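Novice: Based on what follows, work out the 3D shape:
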Amino acid sequence: MRGERIAVFIDGGFLDKILQYFKNSKIDYRKLVDFMVRDLPLLRVYYYNCLPYLSASPTDEELKRFSNKQKFFRTLNKLPNFTVREGKLAYRGTDKDTEDPIFEQKRVDVYLAVDLVMHSTKRLITHAALLTGDSDLIPAIEIAKSEGVHVALYYLDSKGLHAPKAHDELLEAVDERIALHEELIFEWKRVDDQKG
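Specialist: As a prediction, the model looks like this:
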């Protein structure tokens, strides 16, 4: 392991969907990172997500949700070697069937891709651990691999489940695939005062 170093890249929106699926929105992120690092020296953890959408005249519920997420991001930023990268949440209209609002994360994938490429080309890391499901990251993964970085993908093994899953092309693009399952999510359940 001499000279080896890992960075962890967490798509917070994707992780939120996994946690919602298991009805467990509060986990200990230190335990998650320890699992993903696997005894390699850690350079940094990058967490990518957006603050909730605020309408022009936000309701009390919107303001509370926004404030809670801000506090959560600040808490993550205080963890050792953690950096939160905030994207923007864009309103895209209303679902015709359910009439629920449709939101889209902006910049999150770009931030993750840029960080992965930069760390790889500058030879800051030898290993990258990604928790995401988005195939838009494949070009960045290919660059990282061409620079000699071992790329591991952490994803939800959702065969037969109606749960968030990693894109098939993404699974094929990485060097290693580590499936997450309910027992692991339960092991990471938050027992301290971390807010989330």
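Novice: only C-alpha atoms for contact and neighbour calcs from this point on.
Specialist: OK.
Novice: what does stretch 55-64 rub up against?
Specialist: 52-54 (Cα atoms under 8 Å, 6 or more residues apart in numbering).
Novice: what about the helices in this structure?
Specialist: For the chain, the helices defined by DSSP state H occupy 12-21, 29-37, 60-78, 108-121, 138-146, 168-173, 182-187.
Novice: For Gln105, see how far away the residue sitting furthest away from the middle of the chain is.
Specialist: Checked against the mean C-alpha position of the chain, the extreme residue using Cα atoms, centre = their mean is Ser57, at a distance of 29.7 Å. Separation of Ser57 from Gln105 (Cα to Cα, to the nearest Å) stands at 21 Å.
Novice: Could you do Ile125 as well?
Specialist: 27 Å.
Novice: And Arg123, by the same measure?
Specialist: In this view, Arg123 and Gln105 are 29 Å apart by Cα to Cα.
Novice: What of Lys96?
Specialist: In terms of Cα to Cα, Lys96 sits 20 Å off from Gln105.
Novice: Gly13 too?
Specialist: Using Cα to Cα, Gly13 is found at 8 Å from Gln105.
Novice: Find the residues that touch each one of the two.
Specialist: The contact lists of Gly13 and Gln105 share 49-50, where a contact means Cα under 8 Å, 6+ apart.
Novice: Between the contacts of stretch 55-64, which sits nearest Ala173?
Specialist: The closest of these to Ala173 turns out to be Pro52 (Cα to Cα; 31.0 Å).
Novice: That closest one contacts Gln70, doesn't it?
Specialist: No: here Pro52 does not reach Gln70: they are 9.2 Å apart, not a contact under Cα atoms under 8 Å.
Novice: Looking at the two, which has the bigger crowd around it?
Specialist: Using other Cα atoms under 10 Å as the criterion, Pro52 and Gln70 rank with Pro52 on top: 20 against 16.
Novice: what residues are up against Lys165?
Specialist: So Lys165 contacts 133, 155-158 (Cα under 8 Å, 6+ apart).
Novice: Now do it against Arg65, distance only.
Specialist: Shown here: Lys165 relative to Arg65, a distance of 26 Å by Cα to Cα.
Novice: Let's see this one next, to set against the first:
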Amino acid sequence: MSPRTVAIFVDAGFFNRIFTKVVDPDMQMSPDDLAKRMWHYWIKHVDRRNGENLYRIYYYDCPPLTLKAQHPITNKQIDFSKSDITIYKNRLHEALLHQPYVACRMGQLSTLDKDWGFIRKDKIHSFNKLIRGEVNIADIDPNNVSIRPRQKGVDMKLGVDITSVVLKKLANKIILISGDSDFVPAAKLARIEGAHFILDAMGRKVKGELAEHIDGLKSFIHHVNKSQISASD
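Specialist: Alright, predicted model coming up:
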């Protein structure tokens, strides 16, 4: 049997939320360091000891917010294009592009519905506790509150790219890091074309059809060391 060629597809919205809670819960890491940690996590899916080769890592995200809006707590006008979050995310995208084999595929943000939410959730910053009256509004950190726009075009790009890579025989092992059942058609096609389809759900339970149309589950999130992620493991 010829060596497998691996293509990795990363749903950034899903991956970043879980990964950063483990490796950078206090949001102190630089974009360059976080990009390296992310890359080392992804590359663990390539079994180089058994001859597997990496074709490419596709990272699907959206550019950060650049609009202006009034903060619901402080009532201050916020220019998101100059916010720390926007600056950090732009630098992270740039840092990822400097990692080997990484391609960033960008969708768009829909800001028609300006829904606000918590950037990071914890015992205080919990929407469910807030609506139940279990949280003192004065304890909420305004810096942890931001507009939560909807992504547009990301899932479609991801599904089309998986299809293209498989049909063109560019890779015969697909790693999908996501928990979204919208990718069932891409998983079905990959398996029909003879590719192995492995899902990394980052320790989350896989429900519905997606669990039926994969060749296996594999995740390294529970083995991630906060101080170091070795690419050689």
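Novice: Overlay them and tell me the TM-score.
Specialist: TM-score of the superposed chains, computed with TM-score structural alignment, normalised by the length of structure 1, equals 0.80; 184 aligned residues with a Cα RMSD of 2.8 Å.
Novice: contacting residues for the residue most central in space within structure 2?
Specialist: The geometric centre of structure 2, computed from its C-alpha atoms, lies nearest to Ala12 (Cα atoms, centre = their mean), at 2.0 Å. If a contact means Cα under 8 Å, 6+ apart, then Ala12 of structure 2 has 59-61 as its contacts.
Novice: roughly how far apart are it and His40 of structure 2?
Specialist: In terms of Cα to Cα, Ala12 of structure 2 sits 15 Å off from His40 of structure 2.
Novice: re earlier: just put the contacts of Ala12 of structure 2 in a markdown table and tack on distance to Ile162 of structure 2 and neighbour count.
Specialist: As requested, the contacts of Ala12 of structure 2 are arranged in a markdown table below (distance: Cα to Cα, whole Å; neighbours: other Cα atoms under 10 Å):
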| residue | distance to Ile162 of structure 2 | neighbour count |
| --- | --- | --- |
| Tyr59 | 12 | 23 |
| Tyr60 | 12 | 20 |
| Asp61 | 16 | 24 |
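Novice: who touches stretch 33-46 of structure 1?
Specialist: 1, 4-10, 81-85, 112, 125, 129, 154.
Novice: let's go with 6 Å and repeat that
Specialist: 5-9, 81-84 (Cα atoms under 6 Å, 6 or more residues apart in numbering).
Novice: burial count for Glu61 of structure 1?
Specialist: Glu61 of structure 1 has 10 nearby residues by other Cα under 10 Å.
Novice: any idea which of the contacts of stretch 55-64 of structure 1 is closest to His150 of structure 1?
Specialist: Pro52 (33.4 Å).
Novice: mind listing what the counterpart of the closest one in structure 2 touches?
Specialist: Here Pro52 of structure 1 is matched to Pro64 in structure 2, going by TM-score structural alignment. If you count contacts by Cα under 6 Å, 6+ apart, Pro64 of structure 2 has them with Thr86.
Novice: Of the contacts of Ala12 of structure 2, which belong to strands?
Specialist: Of the contacts of Ala12 of structure 2, the ones assigned to strands by DSSP state E are 59-61.
Novice: any idea which of those is closest to Leu97 of structure 2?
Specialist: Using Cα to Cα, the shortest approach to Leu97 of structure 2 within those belongs to Tyr59, at 9.6 Å.
Novice: can you tell me how far Val151 of structure 1 sits from Val117 of structure 1?
Specialist: 12 Å.
Novice: Tell me which of these two has more neighbours.
Specialist: Between Val151 of structure 1 and Val117, counted using other Cα under 10 Å, Val151 has the larger neighbour count: 23 against 20.
Novice: tell me the contacts of the more buried one?
Specialist: 127-128, 174-175 are the contacts of Val151 of structure 1 under Cα under 6 Å, 6+ apart.
Novice: For those residues, which two are the farthest from each other?
Specialist: His127 and Val174, at 11.4 Å, using Cα to Cα across the contacts of Val151 of structure 1.
Novice: Between these two, which has more neighbouring residues?
Specialist: His127 (25 against 19).
Novice: how about that one, what's its match in structure 2?
Specialist: With TM-score structural alignment as the criterion, His127 of structure 1 matches Lys173.
Novice: before we move on, what about Phe82 of structure 1?
Specialist: Taking TM-score structural alignment, Phe82 of structure 1 has Val102 as its aligned residue in structure 2.
Novice: how many neighbours does that match have?
Specialist: Val102 of structure 2 has 16 neighbouring residues, counting by other Cα under 10 Å.
Novice: quick one: the residue nearest to Met1 of structure 1 when sequence neighbours are not counted from Pro58 of structure 1, how far?
Specialist: Among residues not flanking Met1 of structure 1 along the chain, Leu40 sits closest, at 7.1 Å (Cα to Cα, 6 or more residues apart in numbering). As for Leu40 of structure 1, its distance to Pro58 of structure 1 is 44 Å (criterion: Cα to Cα).
Novice: neighbour-wise, which of these two wins?
Specialist: Leu40 (17 against 12).
Novice: Lys122 of structure 1 versus that one, what's the distance?
Specialist: 19 Å.
Novice: Ok, Phe14 of structure 1 next?
Specialist: Using Cα to Cα, we find Phe14 of structure 1 at a distance of 27 Å from Lys122 of structure 1.
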